[in-house]
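Visitor: Coordinates only, no sequence provided:
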């Protein structure tokens, strides 16, 4: 049974992430750990805050069941948490060995909620024990037919991350579309890492797509996602490599406004 962590602040974007996850994994046995960081750990009224949080969590689950229908494959664990938001959620994910964390991405008009903007990226940086799926608010659920994986292959893709990609393919009956940006094309380590990865996913993938950088790496990726009708984008998070540039200052705003498919971020795990 998969364990899926969904932090919520009861905003529309966090509910949309929960709804998307429930639909995506509708045929998979899952326990959803719905966590609300209701107050700091030093708040003298934290017990009252936890009671109020639990009431809202109960209402949230009732809303979800009403919207997606009763599913005997799904169980829900409702957790009011007294903690710092990002650190508390990350520690919960690690302690309870979550298989996936799902968070909502912001809409243009929702800029003050706790899980949005830079805080969402702080969660990505803090949660290193499992993959993170970021779900844009302004999308309707649709079947995931194509999952694009993009990398410059400067590092090997770990066995755990390959297994995660294959898990998503099996759950959603999807095809992996490997995409790379043409740079350092003759570098031996990158070519070896790419070849090993492509061999490992061969049964679940299409032919690799190689693209030149025509208007910056971000716009190249966004154009590829649009033209190839990609349903989910996947990358590995390297704290001091290509990915940091992708989510860096200024780029996150472009992601929030332009990336209109869920974004699966894999942790930098060793082989």
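Guide: Done, it's in. If you're wondering where the values come from, they're calculated on a predicted model, not measured in any experiment.
Visitor: C-alpha from now on. contacts and neighbour counts both.
Guide: Noted.
Visitor: mind listing the strands for the protein?
Guide: 2-7, 30-39, 74-82, 100-104, 132-135, 146-150, 175-181, 209-211, 232-236, 263-266 (DSSP state E).
Visitor: let's bring in a second model and compare:
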């Protein structure tokens, strides 16, 4: 069965880089790529300049410019990879980013969204731009993979999966992490940054459950002691040269803490490895 992948673009260098990463990540799979650009809702062009041409509506101007940019964007994708297993469909939506994404996810039955962590208007002082954070937090129908600026694809030797073992795991929420691991013969490194010397009974049960869920892929368990979650995850990823990190996005829980502005600024590792946000639908 083919994978149905939504790529988000504002035609920036970073959006192109994320799209190229996606093509390489799924190079051995039959995929339908849907490439979405949203434009014009606020009366401004994609790059922030106002529409001023006489005799044309902002909608018409934006649509025309988007069509031209899509042609150039697709040329660069095909120059990078002329893969017979991949098909493409471009979608221009006169909508907000979040509304446009939700409509395409529902209509096209999307498996995963892949996007860059910063766009054309992104500040270099913010690792996760607001658009990326909104998609990560508010699109609950499928996983999201955020690819940092200038990261080039390398076959992931291992994926780091931080957890506090405080919530029971479900196979369906970890399915996509397992799929990516199986695609590239990748091991999953479960990382627990210890808050105390011993796990509670419920934490032990959740750890055992995770072992059963990951039985089909290579995996190992690690425990680290440290004063802060961010520094320990950062050090672990750096030491092992890991290629990706994955989280389950529980509401107001682990991932919400990680994408708060002060912690993101301190954390730093998001600028070096792609971040896979998995969905919890309880």
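Guide: Sure thing, it's come through. Worth saying up front: this structure is predicted, and the values here are computed from it rather than measured.
Visitor: picking up where we left off before, redo the strands of structure 1 as TSV? Include mean neighbour count and distance to residue 249 of structure 1.
Guide: As requested, these are exported to TSV (neighbours: other CA atoms under 10 Å; distance: least, CA to CA, whole Å):
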stretch	mean neighbour count	distance to residue 249 of structure 1
strand 2-7	23	24
strand 30-39	21	26
strand 74-82	18	29
strand 100-104	26	19
strand 132-135	26	18
strand 146-150	23	20
strand 175-181	21	21
strand 209-211	14	24
strand 232-236	21	18
strand 263-266	24	18
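Visitor: Generate JSON lines for the ones you listed, with distance to residue 48 of structure 1 as supplementary columns.
Guide: What follows is the strands of structure 1, written out as JSON lines (distance: least, CA to CA, whole Å):
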{"stretch": "strand 2-7", "distance to residue 48 of structure 1": "20"}
{"stretch": "strand 30-39", "distance to residue 48 of structure 1": "10"}
{"stretch": "strand 74-82", "distance to residue 48 of structure 1": "11"}
{"stretch": "strand 100-104", "distance to residue 48 of structure 1": "26"}
{"stretch": "strand 132-135", "distance to residue 48 of structure 1": "31"}
{"stretch": "strand 146-150", "distance to residue 48 of structure 1": "43"}
{"stretch": "strand 175-181", "distance to residue 48 of structure 1": "47"}
{"stretch": "strand 209-211", "distance to residue 48 of structure 1": "54"}
{"stretch": "strand 232-236", "distance to residue 48 of structure 1": "40"}
{"stretch": "strand 263-266", "distance to residue 48 of structure 1": "35"}
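Visitor: So which of those strands is nearest residue 164 of structure 1?
Guide: strand 263-266 (8.2 Å; CA to CA).
Visitor: which residues in structure 2 does that closest one align to?
Guide: Using TM-score structural alignment, strand 263-266 of structure 1 corresponds to residues 275-278 of structure 2.
Visitor: average gap between that stretch and structure 1?
Guide: Aligned to structure 1 and superposed, stretch 275-278 of structure 2 gives a mean residue distance of 0.6 Å (mean CA distance after the TM-score superposition for structure 1).
Visitor: Identify the residues contacting that stretch?
Guide: 136, 142-147, 173-174, 176-177, 244-249 (CA atoms under 8 Å, 6 or more residues apart in numbering).
Visitor: In structure 2, what stretch matches stretch 230-246 of structure 1?
Guide: The aligned range for stretch 230-246 of structure 1 is 242-258, by TM-score structural alignment.
Visitor: How far does the match of strand 263-266 of structure 1 sit from its chain's centre?
Guide: 5 Å (CA atoms, centre = their mean, to the nearest Å).
Visitor: cool, and stretch 136-149 of structure 1?
Guide: Worked out by CA atoms, centre = their mean, stretch 136-149 of structure 1 lies 11 Å from the chain centre.
Visitor: For that stretch, buried residues please.
Guide: Neighbour counts over stretch 136-149 of structure 1 (16 or more other CA atoms under 10 Å) mark 136, 137, 141, 144, 146, 147, 148, 149 as buried.
Visitor: ok, now which ones touch the third one?
Guide: I take that to be residue 141 of structure 1. 20, 23.
Visitor: Equivalent analysis for the second one, please.
Guide: Contacts for residue 137 of structure 1 (CA under 8 Å, 6+ apart) come out as 12, 13, 16, 17, 104, 105, 106, 107.
Visitor: thought residue 85 of structure 1 was touching residue 35?
Guide: No: in this structure, residue 85 of structure 1 is not within contact of residue 35 by CA atoms under 8 Å, at 10.1 Å.
Visitor: mind checking how far the residue nearest to the spatial centre of structure 2 is from residue 99 of structure 2?
Guide: In structure 2, the residue lying closest to the centroid (CA atoms, centre = their mean) is residue 145, at 1.6 Å. When CA to CA, to the nearest Å is the yardstick, residue 145 of structure 2 and residue 99 of structure 2 sit 18 Å from each other.
Visitor: likewise residue 44 of structure 2?
Guide: 17 Å.
Visitor: which residues in the stretch 151-271 of structure 1 form helices?
Guide: Using DSSP state H, counting those that start in this stretch, the helices found in the stretch 151-271 of structure 1 span residues 159-172, 188-200, 217-227, 242-247, 251-258.
Visitor: would you turn these into TSV with distance to residue 56 of structure 1 and mean neighbour count?
Guide: As requested, the helices of the stretch 151-271 of structure 1 are exported to TSV (distance: least, CA to CA, whole Å; neighbours: other CA atoms under 10 Å):
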stretch	distance to residue 56 of structure 1	mean neighbour count
helix 159-172	30	17
helix 188-200	44	16
helix 217-227	37	16
helix 242-247	32	16
helix 251-258	27	15
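Visitor: would you list those in JSON lines and tack on distance to residue 6 of structure 1?
Guide: Compiled in JSON lines, the helices of the stretch 151-271 of structure 1 are given as follows (distance: least, CA to CA, whole Å):
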{"stretch": "helix 159-172", "distance to residue 6 of structure 1": "17"}
{"stretch": "helix 188-200", "distance to residue 6 of structure 1": "29"}
{"stretch": "helix 217-227", "distance to residue 6 of structure 1": "25"}
{"stretch": "helix 242-247", "distance to residue 6 of structure 1": "21"}
{"stretch": "helix 251-258", "distance to residue 6 of structure 1": "19"}
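Visitor: thinking again about what came up before, right, and the pair among the buried residues of stretch 136-149 of structure 1 with maximum separation?
Guide: 137 and 149 (21.6 Å).
Visitor: Of all the residues in the lengthiest helix in structure 2, which ones are buried?
Guide: Secondary structure of structure 2 per DSSP state H: the longest helix is helix 58-80. Judged by neighbour count using 16+ other CA under 10 Å, the buried positions of helix 58-80 of structure 2 are 58, 59, 62, 63, 66, 70, 73, 74, 77.
Visitor: Cool, thanks, talk later.
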